[in-house]
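J.: Give me a model of this one.
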Amino acid sequence: METKKIIYCISIITGFCTVSAQSQSIVPVKEINVDAYSTIGEVTCMVSDTIKNILYVAFRDMKGKNVMKIASWNGKKWSELGSGFRRSENDSVVINTMIIYKDELYVGGNFYTANGYSSQCMAKWNGKEWIPVGGNATLSGEVNALAVYKNELYAGGKFRVVFEERNVPQWIPVNIAKWNGIKWINIGGVGMNGNDQIYTLAVYNEVLYVGGEFMGKGFKNLAMLSVKLPEKKLNIK
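T.: All right, here's what the predicted structure looks like:
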């Protein structure tokens, strides 16, 4: 019996040139065997590692309840990274954003665990396993966007507290913080009420822009990071 195949979620756009115009078409990345990959659900985000020439894809696992997974594509085959991300048994989990920073894959979302270990909102893949970002420090809430600016990683979303130890708050950031590769750093906040959050971050002309749903002194929904903001390091040992 002929094995049935199906295309899930991901396609590529190809372009080829003619004398008069350029033509494009959408084609499957690869035909995927149903029996092996029928658990692939919606794809929420992707990022490419241009140094290693690898594409990372975050997708919802239709087989496991409220589970999201990440797989890598090297142009020839897929490889799964860990056992997945979870929030709770009854709460939907999502991975909102991924980025390559200092040769490691960072992901942000609303998850509580990565690969079965506690890792709230953010985690990084060190080539072998998922580990929390910040050691004993974690963001409490949801990360919607990540951006690298001046060789430091910025996280934006809807989060409030960075913890040194369980339930021992060190500082209360508002929806944005930066990670310098060692620890989280206070850069001030964006938005002051419970509904405010950051949806997107972008670097333009060497300035970090912040977009979302928030209000502040002299701005609404769009702001840029001032280089004059004092840095307040968290006492995270």
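J.: hey, let's count contacts and neighbours off CA atoms from now on
T.: Will do.
J.: Name the SS class of D35, please.
T.: Applying DSSP: H, G, I helix; E, B strand; the rest coil to D35 yields a three-state assignment of helix.
J.: Over to the one 10 residues further on?
T.: Secondary structure for C45, judged by three-state DSSP, is strand.
J.: and it, what is it in contact with?
T.: 57-59, 95-98 (Cα atoms under 8 Å, 6 or more residues apart in numbering).
J.: Check the spacing between the most centrally placed residue in the chain and I40 real quick.
T.: Centroid-nearest residue in the chain: T97, 2.5 Å away (criterion: Cα atoms, centre = their mean). Here the criterion is Cα to Cα, to the nearest Å. By it, T97 lies 18 Å from I40.
J.: name the element the residue nearest to the centre of the chain belongs to?
T.: Secondary structure assignment for T97, by DSSP states H and E: strand 95-101.
J.: Tell me which helix or strand comes right after that strand.
T.: Helices and strands here follow DSSP H and E; after strand 95-101, the next one along the chain is strand 104-109.
J.: got the angle between that next one and strand 95-101?
T.: 160 degrees (axes from the mean of the first three to the mean of the last three Cα atoms, to 10 degrees).
J.: other SSEs contacting strand 104-109?
T.: strand 95-101, strand 122-125, strand 139-149 (3 or more Cα pairs under 8 Å, 6 or more residues apart in numbering; DSSP states H and E).
J.: quick one: which of those strands is nearest S79?
T.: strand 122-125 (13.3 Å; Cα to Cα).
J.: and stretch 143-151, which residues are buried?
T.: Taking 16 or more other Cα atoms under 10 Å as the neighbour-count basis, stretch 143-151 is seen to contain the buried residues 143-149.
J.: cool, and stretch 69-78?
T.: Judged by neighbour count (16+ other Cα under 10 Å), stretch 69-78 contains these buried residues: 69-73.
J.: Toward the C-terminus, what is the element adjacent to the helix or strand where A223 lies?
T.: Secondary-structure element containing A223, defined by DSSP H and E: strand 219-224. Following strand 219-224 in sequence order, the next helix or strand is strand 232-233 (DSSP H and E).
J.: Show me what that following strand is packed up against.
T.: Strand 232-233 is packed against strand 184-186, with contacts defined by 3+ Cα pairs under 8 Å, 6+ apart.
J.: now what about the strand it packs on, what contacts it?
T.: Defining contact as Cα under 8 Å, 6+ apart, one finds that strand 184-186 is touched by 134, 137, 173, 177-179, 231-234.
J.: Would you tell me which strand is longest in this structure?
T.: Looking only at the chain and at elements set by DSSP state E, the strand with the highest residue count is strand 152-165.
J.: Packing partners of whatever helix or strand comes next after that strand?
T.: Downstream of strand 152-165, the next assigned helix or strand under DSSP H and E is strand 168-171. If contacts are counted by 3+ Cα pairs under 8 Å, 6+ apart, strand 168-171 sits against strand 152-165.
J.: hmm, back to that, quick one: work out the angle between the strand holding T97 and strand 152-165.
T.: Interaxial angle, strand 95-101 versus strand 152-165 (the same axes, to 10 degrees): 110 degrees.
J.: To check against the first, give me the structure of this:
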Amino acid sequence: MTTWDDGCGPALYVGGQFVVAGPHPTTNIAKWNGSEWQPMVTSMTATFVPQIHAFAAYGGELIAAGYFNTINGVAARSIARWNGVAWQPFPGELPTSVDWVHCLMEYQGALYAGVTELLAPGQVGGRVLRWDGSTWRPVGAPMNADVKALVVWDDQVVAGGWFSTTDGQPRNYVARWDGADWQPLGVGLNSYVETLVVHDNALIAGGFFTEADGQPADHVARWDGTSWQPLGAGLNDVVLDLHVHDGHLVAGGWFMTSGSTLSLNSVAVWSDGNWTRLSSGMNSAVRALTTFGTDLVAGGQFTTAGGRGGSSVSRWNGSQWFALGSGITGGIGALDVFQGSLVAGGYFRQGDSNADMFLARRQGDHWQPPQIAPDSTVHALTVWNDTLAVAGCFVGLIRDIGDPIPAKGIALWDGQNWSVPGTGLNGCGYALAVYGDSIVVGGSFTEAGGQPASQIARWDGSNWFPLGSG
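T.: The predicted structure follows:
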């Protein structure tokens, strides 16, 4: 999400993977003008599932990036520009080795992008690219996995993501650019970084990690230029976005608690050395935060905010949460028949319910999700060995009682119980097929079951295998 003024006044722009904003059909991008939703895109195509991951204001235009091949019929591979009237290709096409853009940032007149890149046949990694007004140029050596976040701290570009090395040297999920090389920040972190922000002159990181500089730091940590420190008791699950609103640090994600502080429910503000809640929070994940006017705006997979209706996007006015119109709705991306019932996967909602669904089976005249279900978008379904194979961008299976069950990118459902093939994928699954006695998954990943597998892998019921060089 971002705020941008096209000449008609500031408006909120929301990107992701959805098909409706308010009453209007739109594909993955919508505009909120302060009173109503306006559609922005009639069509978007991609080899797998098109989606928007980032916005940036640059050169007087709004830049949108993610994963797509065309936008409104215009060829624009994974990055495009909006001039207030129409979508156009970005002036410089991304290198052919790049397909996904995860983040954008303007700094000193240049546009920076964090991307996924094919470094060599069968070898996928990440990189930071810089557009200088005429050419995309690499910023230093590549990383061994995705770059998910960029920020400027202490006059240096800092990158965070899923990488653990740059040019073969340990960098542990976060690194700073000194003008010549990517340098470590202390020992770094012990798992993925999803978001970076600067607050009170310190660099703040959020993500999957539970340690910083080898010390406990649950999902959020602070770098002061010398060492990493935890922020209070941290948060009990993944932090997906950090944002500074009205001088206060706000976190959004999958978390529910901080130490003994209960019921944070996916959004929290750092205040007086503790994480505190904003009303009763949300009923599911917050994935994006921004400021629009004087309000904090949260976007994600929730259907209620502060106990009020708020389909995927809501605003906080300092005391209460309010819906933005009728919100945003996703769509069905996969269908199959399993045990005599029609099963749908995607990110959707049925008319008689405000609950988001990622997997559901048709029962009579309505859709019914299983009691335990994926925590994010499902992209593919197929029946294999008397189970329903489910692939997508989820990282866990949500249940009514207890913590989520880890399940990264792929899971198997027998109609009652779930199982996970090995340790799953280190990215998203977008396609499934039965091949002989095995199930084959294609997507955006570099490992399956902890073994190298570039974008495609085979599960034989016991082990994962790459398909050639991928």
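J.: Report the buried residues of the strand holding A223 of the first structure.
T.: Residues of strand 219-224 of the first structure classed as buried by neighbour count (16+ other Cα under 10 Å): 221-223.
J.: so it aligns onto which residues of the second structure?
T.: Aligned using TM-score structural alignment, strand 219-224 of the first structure spans residues 171-176 in the second structure.
J.: which parts of the longest strand of the first structure are buried?
T.: Neighbour counts using 16+ other Cα under 10 Å place 153-164 of strand 152-165 of the first structure among the buried residues.
J.: which residue in the second structure lines up with R87 of the first structure?
T.: Under TM-score structural alignment, R87 of the first structure pairs with A46 in the second structure.
J.: roughly how far apart are the nearest residue to that match once chain neighbours are set aside and M44 of the second structure?
T.: Using Cα to Cα, 6 or more residues apart in numbering and skipping the chain neighbours, the partner closest in space to A46 of the second structure is F68 (4.5 Å). Plainly put, F68 of the second structure is 7 Å away from M44 of the second structure if you go by Cα to Cα.
J.: overlap in contacts of these two?
T.: Common neighbours of F68 of the second structure and M44 are listed as P50 (criterion: Cα under 8 Å, 6+ apart).
J.: what residues are up against A155 of the first structure?
T.: By Cα under 8 Å, 6+ apart, the contact list for A155 of the first structure reads 143-147, 176-179.
J.: ok, now with 10 Å
T.: By Cα atoms under 10 Å, 6 or more residues apart in numbering, the residues touching A155 of the first structure are 97, 108, 121-122, 139, 142-148, 175-179, 184, 198, 200-201.
J.: Translate it into the numbering of the second structure.
T.: Applying TM-score structural alignment, one finds that A155 of the first structure aligns to A113 in the second structure.
J.: now swap in A202 of the first structure and tell me
T.: Per TM-score structural alignment, A202 of the first structure is aligned with V151.
J.: what about that match, how many residues close to it?
T.: 23 (other Cα atoms under 10 Å).
J.: name the element it belongs to?
T.: strand 147-153.
J.: got the angle between that strand and strand 51-58?
T.: 20 degrees.
J.: Now do strand 147-153 of the second structure against strand 98-107: the angle between them, please.
T.: 10 degrees.
J.: ok, average deviation of strand 147-153 of the second structure from the first structure?
T.: Taking mean Cα distance after the TM-score superposition for the first structure, the mean distance separating strand 147-153 of the second structure from the aligned residues in the first structure is 1.1 Å.
J.: downstream neighbour of that strand in the secondary structure list?
T.: Toward the C-terminal end, the helix or strand that comes next after strand 147-153 of the second structure (DSSP H and E) is strand 156-161.
J.: Can you tell me which helices and strands the strand holding A223 of the first structure packs against?
T.: Other elements packing on strand 219-224 of the first structure under the criterion 3 or more Cα pairs under 10 Å, 6 or more residues apart in numbering; DSSP states H and E are strand 197-204, strand 207-216.
J.: which of the ones you listed sits most buried?
T.: Using mean count of other Cα atoms under 10 Å, the stretch among those with the largest mean neighbour count is strand 197-204, at a mean of 19.
J.: Dump the helices and strands packed on strand 104-109 of the first structure to TSV, plus distance to G15 of the first structure.
T.: Formatted as TSV, the entries for these read as follows, by distance: least, Cα to Cα, whole Å:
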stretch	distance to G15 of the first structure
strand 95-101	26
strand 122-125	33
strand 139-149	29
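J.: wouldn't K52 of the first structure be in contact with N74 here?
T.: Yes. Under the criterion of Cα atoms under 10 Å, K52 of the first structure is in contact with N74, at a separation of 8.7 Å.
J.: What lines up with A71 of the first structure in the second structure?
T.: With TM-score structural alignment defining the correspondence, A71 of the first structure maps onto A30 in the second structure.
J.: Just give me the mean distance for the helix or strand harbouring its match relative to the first structure.
T.: Secondary structure assignment for A30 of the second structure, by DSSP H and E: strand 29-32. On superposition with the first structure, the average gap between strand 29-32 of the second structure and its aligned counterparts reaches 1.7 Å (mean Cα distance after the TM-score superposition for the first structure).
J.: right, and the helix or strand after that strand?
T.: Tracing the chain past strand 29-32 of the second structure, the next element assigned as helix or strand by DSSP H and E is strand 37-39.
J.: circling back: the longest strand of the first structure vs strand 207-216, what angle?
T.: With the same axes, to 10 degrees as the basis, strand 152-165 of the first structure and strand 207-216 are set at 50 degrees to each other.
J.: Could you give the separation of strand 152-165 of the first structure from the chain centroid?
T.: 13 Å (Cα atoms, centre = their mean, to the nearest Å).
J.: quick one, it and strand 197-204 angle?
T.: 140 degrees.
J.: what about the residue nearest to G34 of the second structure when sequence neighbours are not counted, how many neighbours?
T.: In this structure, G34 of the second structure finds its nearest non-sequential neighbour in A11, 6.8 Å apart by Cα to Cα, 6+ apart. Counted with other Cα under 10 Å, the burial measure for A11 of the second structure works out to 19 neighbours.
J.: Aligned counterpart of A11 of the second structure in the first structure, please.
T.: Across the alignment, which pairs residues by TM-score structural alignment, A11 of the second structure is matched by I54 of the first structure.
J.: Cross-check the contact I'm expecting between that match and S48.
T.: Yes. Checked against Cα under 10 Å, the pair I54 of the first structure and S48 is within contact range at 5.7 Å.
J.: Find residues that contact each of those two.
T.: When contacts are counted by Cα under 10 Å, 6+ apart, the set common to I54 of the first structure and S48 consists of 72-74.
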